[in-house]
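> can't give you the sequence, but here's the structure:
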């Protein structure tokens, strides 16, 4: 039997996400924006809730195209807060539109969001060697630093815990437990 991080075993969708995406170093700006949006919507909720609605989010937010999302007007905002397929939190929806605009500013300044966000880890994932879920931090001094920089740039819903979850999801840190088969597989991708 394959051993995996025990947070991921509740259903087939979580297993697929764990086995194929979580912790894999991600450098595609549009996918980075997708995780940025989804992590923001997760704030205060479980990842399972967000993952269950991921396809609806993709449809509602134009496949997470930051250029399109940045241009959303009041009509589109009202459509989103009426969309039962997504999490209809007005503040999070407004933050998503704002964050798309800030995301484009970062792309313009750095050439890509990827160059900006990965610069915080010197473009190389941090490999942790945790043996139990109790050891996984909710945030770190580095996620505090990134969060503060994003807030300074005008981003919303980017607290340190949200940012650490983003770092885990996009492979900036490898937080697969050492007993998990993905720990070594993800390291081999580095």
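Received the coordinates, thanks. A quick note: this is a predicted structure, and the numbers were derived from the prediction, not measured.
> Every contact and neighbour count from this point should use C-alpha atoms.
Will do.
> Residue 44: neighbour count?
For residue 44, the count of nearby residues is 8 (other Cα atoms under 10 Å).
> can you check residue 119 too?
Using other Cα under 10 Å, residue 119 is surrounded by 11 other residues.
> how far away is it from residue 172?
10 Å (Cα to Cα, to the nearest Å).
> go on, residue 50?
Remark: distance between residue 50 and residue 172 (Cα to Cα) = 21 Å.
> Would you mind telling me which of these two has the busier surroundings?
Ranked by neighbour count (other Cα under 10 Å), residue 50 and residue 172 place residue 172 first, with 26 against 20.
> For residue 58, what is the enclosing helix or strand?
helix 54-60 (DSSP states H and E).
> Identify the residues contacting that helix?
Contacting residues not belonging to helix 54-60 are listed as 38, 63-64, 80, 83, 85-86 [Cα atoms under 8 Å, 6 or more residues apart in numbering].
> Then stretch 103-120?
Against stretch 103-120 from outside (Cα under 8 Å, 6+ apart): 27-29, 32-33, 66-67, 123-124, 142, 146, 172.
> Below is structure B, check it against A:
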């Protein structure tokens, strides 16, 4: 792995491309603290998680427009109520024209309700489990979501975390292009080696800059390629 570029240089490049520090700062995402994330209910988390699952590979606007119907069909995403659905009821929802016809993504709502319940049993609170996970091992949390949940691999799990305010970087196309082009990683991004190398780089930049992982990730994306954030 090559020597890391200074974050000050990454920042300067983004400012040059986007019109100055004030503009870049206005484009940086906010994150929530531990206490704020801990306040989420299981239903809120399952709703956001399920929405991100459906948005993967779909036009996000279509999913947004249909989400009120999902909230009604899945009882406000209360996990215990979702888990009471029979196979026939799940199938009906997977073929409902008011919703999105996708069997596997519909089943993922139920599977992820099980995951939330199991983590609650183990740790007392799914929200607190997420809230207290250390940012310097955020890829470890990605792996938990991928292994224990359904359809939460790739960027879906990280997008879910970003949506609820948990500090995480994203491996967008531009961030991947930067990491590859600067030899920060020397393996495929689905590998444990690449995730360790990426986490180490972001930890270094966070210590250097004092910025959140999410802000560092956004700054990188604003300085390269097509600015896919």
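Received the coordinates, thanks. Owing to the predicted nature of the structure, the values given are computational and were not obtained by experimental measurement.
> Generate a PyMOL selection restricted to the buried subset of the contacts of helix 54-60 of structure 1.
Buried subset of those, written as a PyMOL selection, criterion 16 or more other Cα atoms under 10 Å:
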select buried, resi 38+63+64+80+86
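> what's the closest of the contacts of helix 54-60 of structure 1 to residue 98 of structure 1?
Nearest to residue 98 of structure 1 among those is residue 64, at 13.4 Å by Cα to Cα.
> Now do the same contact list for the closest one.
Under the criterion of Cα under 8 Å, 6+ apart, the neighbours of residue 64 of structure 1 are 30-31, 33-34, 58.
> Among those residues, name the ones in strands.
Among the contacts of residue 64 of structure 1, no member is found in strands (DSSP state E).
> lining up these with structure 2, which overlap?
Checked against structure 2 using both residues aligned by TM-score structural alignment, their matches' Cα atoms under 8 Å, the contacts of residue 64 of structure 1 keep these contacts: 30-31, 33-34, 58.
> what about the longest helix in structure 2?
helix 103-123 (DSSP state H).
> list the buried ones in that one?
Neighbour-count burial for helix 103-123 of structure 2 [16+ other Cα under 10 Å]: 105-117, 120.
> Where does whatever helix or strand comes next after it end up in structure 1?
Next along the chain after helix 103-123 of structure 2, taking DSSP H and E as the criterion, comes helix 126-131. Helix 126-131 of structure 2 lines up with residues 113-118 of structure 1 when matched by TM-score structural alignment.
> just stretch 54-66 of structure 2 next, same as before
Aligned using TM-score structural alignment, stretch 54-66 of structure 2 spans residues 41-53 in structure 1.
> contacts for the matching stretch?
Stretch 41-53 of structure 1 has contacts (Cα under 8 Å, 6+ apart) with 13-14, 38, 85-87, 92, 157, 162.
> and which of the contacts of residue 64 of structure 1 is nearest residue 152 of structure 1?
Closest approach to residue 152 of structure 1 among the contacts of residue 64 of structure 1 (Cα to Cα): residue 33, at 18.2 Å.
> Looks like that closest one contacts residue 69 (just checking).
No: shown here, residue 33 of structure 1 and residue 69 do not form a contact pair, counting by Cα atoms under 8 Å, at 10.4 Å.
> re earlier: neighbour count and distance to residue 178 of structure 1 for the kept ones among the contacts of residue 64 of structure 1 - can I get that in a markdown table?
Listed next are these as a markdown table, based on neighbours: other Cα atoms under 10 Å; distance: Cα to Cα, whole Å:
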| residue | neighbour count | distance to residue 178 of structure 1 |
| --- | --- | --- |
| 30 | 16 | 30 |
| 31 | 16 | 26 |
| 33 | 21 | 28 |
| 34 | 20 | 27 |
| 58 | 15 | 32 |
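> The longest helix of structure 2 vs structure 1, average distance?
Superposing on structure 1 and averaging over aligned pairs (mean Cα distance after the TM-score superposition for structure 1), helix 103-123 of structure 2 comes out at 1.0 Å.
> circling back to that earlier point, how far does the match of helix 126-131 of structure 2 sit from its chain's centre?
Stretch 113-118 of structure 1 has its C-alpha centroid displaced from the chain centroid by 13 Å (Cα atoms, centre = their mean, to the nearest Å).
> same question, stretch 26-38 of structure 1
7 Å.
> if we can go back for a sec, can you say which two of the contacts of stretch 41-53 of structure 1 are spatially most distant?
With Cα to Cα as the measure, no two of the contacts of stretch 41-53 of structure 1 lie farther apart than 13 and 157, at 25.2 Å.
> more neighbours, these two?
The residue with more neighbours, out of residue 13 of structure 1 and residue 157, is residue 157; 23 against 14, by other Cα under 10 Å.
> where's that one relative to residue 37 of structure 1, distance?
Going from residue 157 of structure 1 to residue 37 of structure 1 by Cα to Cα gives 9 Å.
> Residue 121 of structure 1 too?
On the measure of Cα to Cα, residue 121 of structure 1 and residue 37 of structure 1 end up 21 Å apart.
> just residue 188 of structure 1 next, same as before
28 Å.
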